[in-house]
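Undergrad: dropping a prediction and its sequence here:
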Amino acid sequence: MDLNQWFEKAMSPEEYIKGMEKNKEGFLDIYESFQAPEDTAFYEKIKEKSLRAIVLTEDWCGDAMLNIPILLRLSKKANIDVRMLLRDSNLDLMDQYLTNGKSRSIPIFIFIDKDGNEFAKWGPRADVVQQFVDEKRASLPSKDAEDFEEKSKELYKSMHQAFQEKTEFRPEVYQSIKNALNK
């Protein structure tokens, strides 16, 4: 299946949000509170390319909760038509966009031109957010430790909360997406 077909198969952001069962409140809070900066020259440059975006996501993902609202704000200014595909139902596409060649990390943003050619891809995290996650994960006990599972759950809960509360991540995510598109 080519990328145009994946795009046509995907749901609108509104359909995705309506169907969210997890992280909807955080997602909407980030969307409402983040405003894309005045970046007219960049938006005009992107508008000329007539890009569309396919987003591989799942509503339980904290990274998706943080990143997708920022993409939606940017896409509104740059006239990028965004569509969503659930990762777990679209593994054929997901497996073409593995992180480090092995992980089905999300979200993944696949930007395509009017002919369905990949223009750019982004995801799953901005570098600053990845550093934050790496530092947090470094505090975990080894995987064979008795309390690993408990500590992992605590860690992911605290990271999820940080993604909602650390507003300083938001401009970093915006800039990271912008950098991927600036080619």
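TA: Looks like it arrived, so ask away.
Undergrad: drop to CA atoms for contacts and neighbour counts, all remaining ones
TA: Will do.
Undergrad: roughly how far apart are the residue most central in space within the chain and residue 150?
TA: For the chain, the residue nearest the mean C-alpha position is residue 107 (3.6 Å; CA atoms, centre = their mean). Distance, residue 107 to residue 150, by CA to CA, to the nearest Å: 25 Å.
Undergrad: repeat that for residue 52.
TA: If you measure residue 52 against residue 150 using CA to CA, the figure is 40 Å.
Undergrad: which one of those two is surrounded by more residues?
TA: residue 52 (23 against 10; other CA atoms under 10 Å).
Undergrad: quick one: the most far-flung residue of the chain relative to its centre from residue 140, how far?
TA: Outermost residue of the chain with respect to the C-alpha centroid, by CA atoms, centre = their mean, is residue 146; its distance is 32.5 Å. Between residue 146 and residue 140 the computed distance is 12 Å (CA to CA).
Undergrad: now residue 148
TA: Residue 148 is 7 Å from residue 140, by CA to CA.
Undergrad: among those two, which residue is more densely surrounded?
TA: Legend: neighbour count by other CA under 10 Å for residue 148 and residue 140, higher for residue 140 (17 against 14).
Undergrad: second structure follows, compare the two:
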Amino acid sequence: MNLSQWFQKGIPSEEYIQSMENHQENSKHILEQFEVPVQDSEFFSELNKKDLRVIVITEDWCGDAMVNVPILLRLAEKADMEVRMILRDQNLELMDQYLTNGTSRAIPIFIFIDQTGNEYAVWGPRADSVQYFVEEQRSKLPPKDEPQFEERQKEMYEKMMKKYLEDRSVWKDIYESIKLKLQ
């Protein structure tokens, strides 16, 4: 399948959010709270001329998707870009074309395409500052074979979710990272 066909296969973003079984409330919270900076009107004017669409490879259980997708949706709304969701686990054929570091099926992945289906830009799964934070948190975990690993990992995920939901500097970094990729 080409990218236009993948886009057509995708789920409209509103429908996807309504169907979410995990993180729906958190995603809606970020969607309601995140505001695109007013001073970026020139960026959006230029971006709008490109007439792009977005394919999002995601799953609703993913904490990174929970924070990144709403920010993308606000940016897409400003740029008049239609967004469609492709579920990773049911579409490995597409996912495997966008592996992180050539090996990882990390999500979300945002594939920006033009109206003829040509790839314009790809972003994901995290902004650099968020990746640094995640790596820092993971470095504090004990080895996987130690008895306290699972409990410490659960605590790490809770800390990450709290930061993703409450730290607006994370939102800003994600927005700026996506914006940079589109410039």
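TA: Looks like it came in fine. Small disclaimer: the values here were computed from a predicted structure and weren't measured.
Undergrad: overlay them and tell me the TM-score.
TA: Here the superposed chains carry a TM-score of 0.97, computed using TM-score structural alignment, normalised by the length of structure 1; 182 aligned residues with a CA RMSD of 0.8 Å.
Undergrad: still on that earlier bit, you'd agree the residue farthest from the centre of structure 1 is in a strand?
TA: No - read with DSSP: H, G, I helix; E, B strand; the rest coil, residue 146 of structure 1 is coil and lies in no strand.
Undergrad: could you identify the helix or strand that succeeds the helix or strand hosting residue 131 of structure 2?
TA: Using DSSP states H and E, residue 131 of structure 2 falls within helix 128-139. Next along the chain after helix 128-139 of structure 2, taking DSSP H and E as the criterion, comes helix 149-166.
Undergrad: compared with structure 1, how much does the following helix or strand past that following helix deviate?
TA: Using DSSP H and E, the helix or strand that directly follows helix 149-166 of structure 2 along the chain is helix 168-182. By mean CA distance after the TM-score superposition for structure 1, the fitted helix 168-182 of structure 2 averages 0.6 Å away from its aligned residues in structure 1.
Undergrad: buried sites along stretch 101-118 of structure 2?
TA: The neighbour-count check on stretch 101-118 of structure 2 (16 or more other CA atoms under 10 Å) flags 105, 106, 107, 108, 109, 110, 111, 112, 113, 114, 117 as buried.
Undergrad: next one: stretch 4-11 of structure 2
TA: So, applying 16+ other CA under 10 Å, buried residues of stretch 4-11 of structure 2: 4, 6, 7, 10, 11.
Undergrad: what does stretch 73-92 of structure 2 rub up against?
TA: With contact meaning CA atoms under 8 Å, 6 or more residues apart in numbering, stretch 73-92 of structure 2 is reached by 6-13, 16, 31, 34-36, 44-45, 47-48, 51-59, 94-95, 107, 175.
Undergrad: repeat for stretch 116-134 of structure 1
TA: Looking at what lies outside stretch 116-134 of structure 1 - CA under 8 Å, 6+ apart - the contacts are 2-4, 51, 63, 67, 99, 105-113, 159, 169, 172-173, 176-177, 180-181.
Undergrad: identify the residue of structure 2 aligned to residue 5 of structure 1.
TA: The equivalent of residue 5 of structure 1 in structure 2 is residue 5 (alignment by TM-score structural alignment).
Undergrad: any idea which element its match lies in?
TA: helix 3-9.
Undergrad: give me the distance from that helix to the chain's centre.
TA: Its chain's C-alpha centre lies 18 Å from the corresponding centre of helix 3-9 of structure 2 when counted by CA atoms, centre = their mean, to the nearest Å.
Undergrad: quick one: that helix to structure 1 mean distance?
TA: Compared with structure 1, helix 3-9 of structure 2 is 0.2 Å away on average (mean CA distance after the TM-score superposition for structure 1).
Undergrad: now tell me what touches that helix from outside.
TA: 54, 55, 84, 86, 113, 115, 116, 117, 118, 119.
Undergrad: from those, which is closest to residue 72 of structure 2?
TA: residue 54 (9.3 Å; CA to CA).
Undergrad: average offset of the host helix or strand of that closest one relative to structure 1?
TA: Of the helices and strands defined by DSSP H and E, residue 54 of structure 2 is found in strand 53-58. Its matched residues in structure 1 lie on average 0.3 Å from strand 53-58 of structure 2 after superposition (mean CA distance after the TM-score superposition for structure 1).
Undergrad: same for that strand, what does it pack against?
TA: Other helices and strands packing on strand 53-58 of structure 2, by 3 or more CA pairs under 8 Å, 6 or more residues apart in numbering; DSSP states H and E, are helix 3-9, strand 82-87, strand 109-113.
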